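J.: generate a structure from the sequence data that follows.
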Amino acid sequence: MKTALIIGASGGIGRAICKHLEAQSVVVTRLSRSNDGFDLTNPESVTQTLNELSGPYDLILVASGALEINGAAPEKSLRAVSAEAMMDQFALNAVGPALVLSHAQRLLPRNGRSVFAVLSARVGSIGDNRMGGWVSYRAAKAAVNQIVHTAAIELARTHREAICVALHPGTVKTAFTQKYLGRHPAIEPEDAAQNLLTVAEALTPADTGGFFDWAGKPIPW
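T.: Modelled structure (predicted):
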């Protein structure tokens, strides 16, 4: 990879990915809400910012996301579902990546290999859900998986070597997961970044539309 666009570049995983790429002499364009005012929940912000970019990018990675928004913690059961909290989850974790994907055909090279990856989560897998709970977050991640799969089908018509995938980074020690680290083994952002980039490098066009974990193993939809 020679060029990359990292969205959510100020977060733990996004920042570590930028660092790894730049150490490999990749020219990285960083976007984030805290540093650039790039707000995935604001369609005008997404359109205006991405229209100013010319690309093409060998790698586009959407690393933005949130487990808690406006203080709303993941639901323990359906009884705790709030329409507002659910809409907030969809706006950031599903609609936002979809808005970025709507620019993918212009920002990815028409010829040659490229990767568009969106960070999803294993809890977004319907087939892997055996515990229930976390309704809004699970649903938003399941939605972004569908969005990625649909985008992959459309991209393949014009960008035959493009790879569009959802990636699960594992549980990573960031502000995102700080309150939940006791439940699962967690890794440092630097290790997560290396894992994700290793997976991205190994993907082929035959993998487009897939959902993979940090080790490159497929996750059931």
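
J.: contacts and neighbour counts: CA atoms only from here.
T.: OK.

J.: show me where this protein has strands.
T.: Counting by DSSP state E, the chain has strands at residues 3-7, 27-31, 59-62, 114-119, 162-168, 211-213.

J.: out of these, which is closest to residue 176?
T.: strand 114-119 (12.9 Å; CA to CA).

J.: any idea how far the closest one is from the chain center?
T.: Chain-centre distance of strand 114-119: 7 Å, with CA atoms, centre = their mean, to the nearest Å.

J.: what residues does it touch?
T.: With contact meaning CA atoms under 8 Å, 6 or more residues apart in numbering, strand 114-119 is reached by 57-64, 97, 104, 108, 148, 161-169, 200.

J.: now with 7 Å, please.
T.: Contact with strand 114-119 is made by 58-63, 108, 161-168, as judged by CA atoms under 7 Å, 6 or more residues apart in numbering.

J.: what is the nearest of the residues you listed to residue 122?
T.: Using CA to CA, these come closest to residue 122 at residue 168, 6.0 Å.

J.: what sits against residue 172?
T.: Residues in contact with residue 172, defined by CA under 7 Å, 6+ apart, are 186-189, 192.

J.: helices or strands next to the longest helix anywhere in the chain in the packing?
T.: What stands out as the longest helix in the chain, according to DSSP state H, is helix 135-158. Here helix 135-158 touches helix 83-90, strand 162-168, going by 3 or more CA pairs under 7 Å, 6 or more residues apart in numbering; DSSP states H and E.

J.: one more, so I can put them side by side:
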Amino acid sequence: MTAENVALVIGASGGIGAAVARRLLDDNRYSTVFCVSRAATPPSALAATPGLRWLPCSGSPEDIAAVRGELGDDVGRLARVVICSGILHAGDKGPEKSLEQLDPAWMQAVFHANSITPMLWLQALAKGLGRKQHCVIAALSARVGSIGDNRLGGWYSYRASKAALNMLLQTAAVELARRAPASKLIAFHPGTTDTALSRPFQGNVAAGKLFSPDFVAGRLLAVMDAATADGTLSYLDWDGQAITW
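T.: Purely as a prediction, here's the structure:
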């Protein structure tokens, strides 16, 4: 890669997203790092950093299309895309522990944030990817999205939304193998990271297994650097190990 490459971080004001953006901005292989967020302005850790392009976006289809328009021909220079957006809890809603707690409106909200929105971003970017363009695209998935690994139950909507995301990404990987064969898709499990998303659920995390956002960002980018285009989706954890589907 050369300094003519650009990177894109979606969800750049979250804990992992901001850490990924910081590392990319410090990497001289990238001339520009586009950062998409619901926040109107970047966090102080990123503000006024050379190479930063901050793009506020609500996540609606119309706003995604508008951001795609702002990216313009730079989509054809993308070397890294990281999709960090998603939800686990909001207000009094969170992971369901039993069937009695299932709520259709909450389920729809979780699926929209964790499954549909990442695919709308991929849809917006796909047409601009060149056949020889080595673009590695990673979306934050989760080990709890693994059907084979599910022995504890619970967390219905979150588990199912991540399993759905994995299937959607694998389907897209098959298509991109024809349209943009030098690209690569990764579903990445970051482990339990010390962010607002996991904070209510950190009490039972084993010693040494609560990771800092910067550590996770470093592991994610290392996994992306090691990736090769093979026409399939890789479902990997923070240590680069494959997760069962």
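
J.: need the strands of the first structure in JSON lines with mean neighbour count and distance to residue 86 of the first structure, can you?
T.: Putting the strands of the first structure into JSON lines (neighbours: other CA atoms under 10 Å; distance: least, CA to CA, whole Å) gives the following:
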{"stretch": "strand 3-7", "mean neighbour count": "23", "distance to residue 86 of the first structure": "22"}
{"stretch": "strand 27-31", "mean neighbour count": "18", "distance to residue 86 of the first structure": "25"}
{"stretch": "strand 59-62", "mean neighbour count": "25", "distance to residue 86 of the first structure": "20"}
{"stretch": "strand 114-119", "mean neighbour count": "26", "distance to residue 86 of the first structure": "19"}
{"stretch": "strand 162-168", "mean neighbour count": "27", "distance to residue 86 of the first structure": "21"}
{"stretch": "strand 211-213", "mean neighbour count": "24", "distance to residue 86 of the first structure": "23"}
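
J.: any chance of a markdown table for those, columns distance to residue 68 of the first structure?
T.: Formatted as a markdown table, the strands of the first structure follow (distance: least, CA to CA, whole Å):
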| stretch | distance to residue 68 of the first structure |
| --- | --- |
| strand 3-7 | 19 |
| strand 27-31 | 21 |
| strand 59-62 | 18 |
| strand 114-119 | 16 |
| strand 162-168 | 18 |
| strand 211-213 | 22 |
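
J.: surely residue 13 of the first structure meets residue 189?
T.: Yes: the pair residue 13 of the first structure and residue 189 qualifies as a contact (CA atoms under 7 Å) at a distance of 5.1 Å.

J.: and those two? Which one has more around it.
T.: Comparing residue 13 of the first structure with residue 189 by other CA atoms under 10 Å, the one with more neighbours is residue 13, at 27 against 21.

J.: and for the residue nearest to residue 205 of the second structure when sequence neighbours are not counted, the neighbour number?
T.: Leaving aside its sequence neighbours, residue 205 of the second structure sits nearest to residue 192 (CA to CA, 6 or more residues apart in numbering; 7.7 Å). Residue neighbour count, defined by other CA under 10 Å, stands at 21 for residue 192 of the second structure.

J.: need the counterpart of residue 86 of the second structure in the first structure.
T.: Taking TM-score structural alignment, residue 86 of the second structure has residue 65 as its aligned residue in the first structure.

J.: measure that match to residue 195 of the first structure for me?
T.: 19 Å (CA to CA, to the nearest Å).

J.: neighbour-wise, which of these two wins?
T.: Using other CA under 10 Å, the more surrounded residue of residue 65 of the first structure and residue 195 is residue 65, with 22 against 18.

J.: and the residue of the second structure most remote from its centre, how far from residue 147 of the second structure?
T.: Going by CA atoms, centre = their mean, the residue of the second structure most distant from its centre is residue 100, 30.3 Å out. Applying CA to CA, the value for residue 100 of the second structure to residue 147 of the second structure is 21 Å.

J.: residue 55 of the second structure now?
T.: Taking CA to CA, one finds residue 55 of the second structure at 35 Å from residue 147 of the second structure.

J.: neighbour count winner among the two?
T.: Each of residue 55 of the second structure and residue 147 has its neighbours counted (other CA under 10 Å); residue 55 has more, 20 against 13.

J.: find the nearest non-adjacent residue to that one, please.
T.: Nearest residue to residue 55 of the second structure, sequence neighbours excluded (CA to CA, 6+ apart): residue 36, at 4.8 Å.

J.: counterpart of that neighbour over in the first structure?
T.: Here residue 36 of the second structure is matched to residue 31 in the first structure, going by TM-score structural alignment.

J.: next, the buried residues of stretch 200-212 of the first structure.
T.: 200, 203, 205, 207-212 (16 or more other CA atoms under 10 Å).

J.: show me what contacts the counterpart of residue 97 of the second structure in the first structure?
T.: Matched across to the first structure, residue 97 of the second structure falls on residue 76, judged by TM-score structural alignment. Counting by CA under 7 Å, 6+ apart, residue 76 of the first structure makes contact with 133-134.

J.: do you know how far residue 76 of the first structure is from residue 94 of the first structure?
T.: Taken as CA to CA, the span from residue 76 of the first structure to residue 94 of the first structure is 21 Å.

J.: and residue 150 of the first structure, by the same measure?
T.: Distance, residue 150 of the first structure to residue 94 of the first structure, using CA to CA: 13 Å.

J.: so for these two, which sits in the more crowded spot?
T.: Just comparing residue 150 of the first structure and residue 94: by other CA under 10 Å the higher neighbour count belongs to residue 94, 28 against 13.

J.: mind checking what the more buried one lines up with in the second structure?
T.: Counting by TM-score structural alignment, residue 94 of the first structure lines up with residue 115 in the second structure.

J.: does that match touch residue 166 like I think?
T.: No: look at residue 115 of the second structure against residue 166 with CA under 7 Å: they stay out of range, at 8.4 Å.
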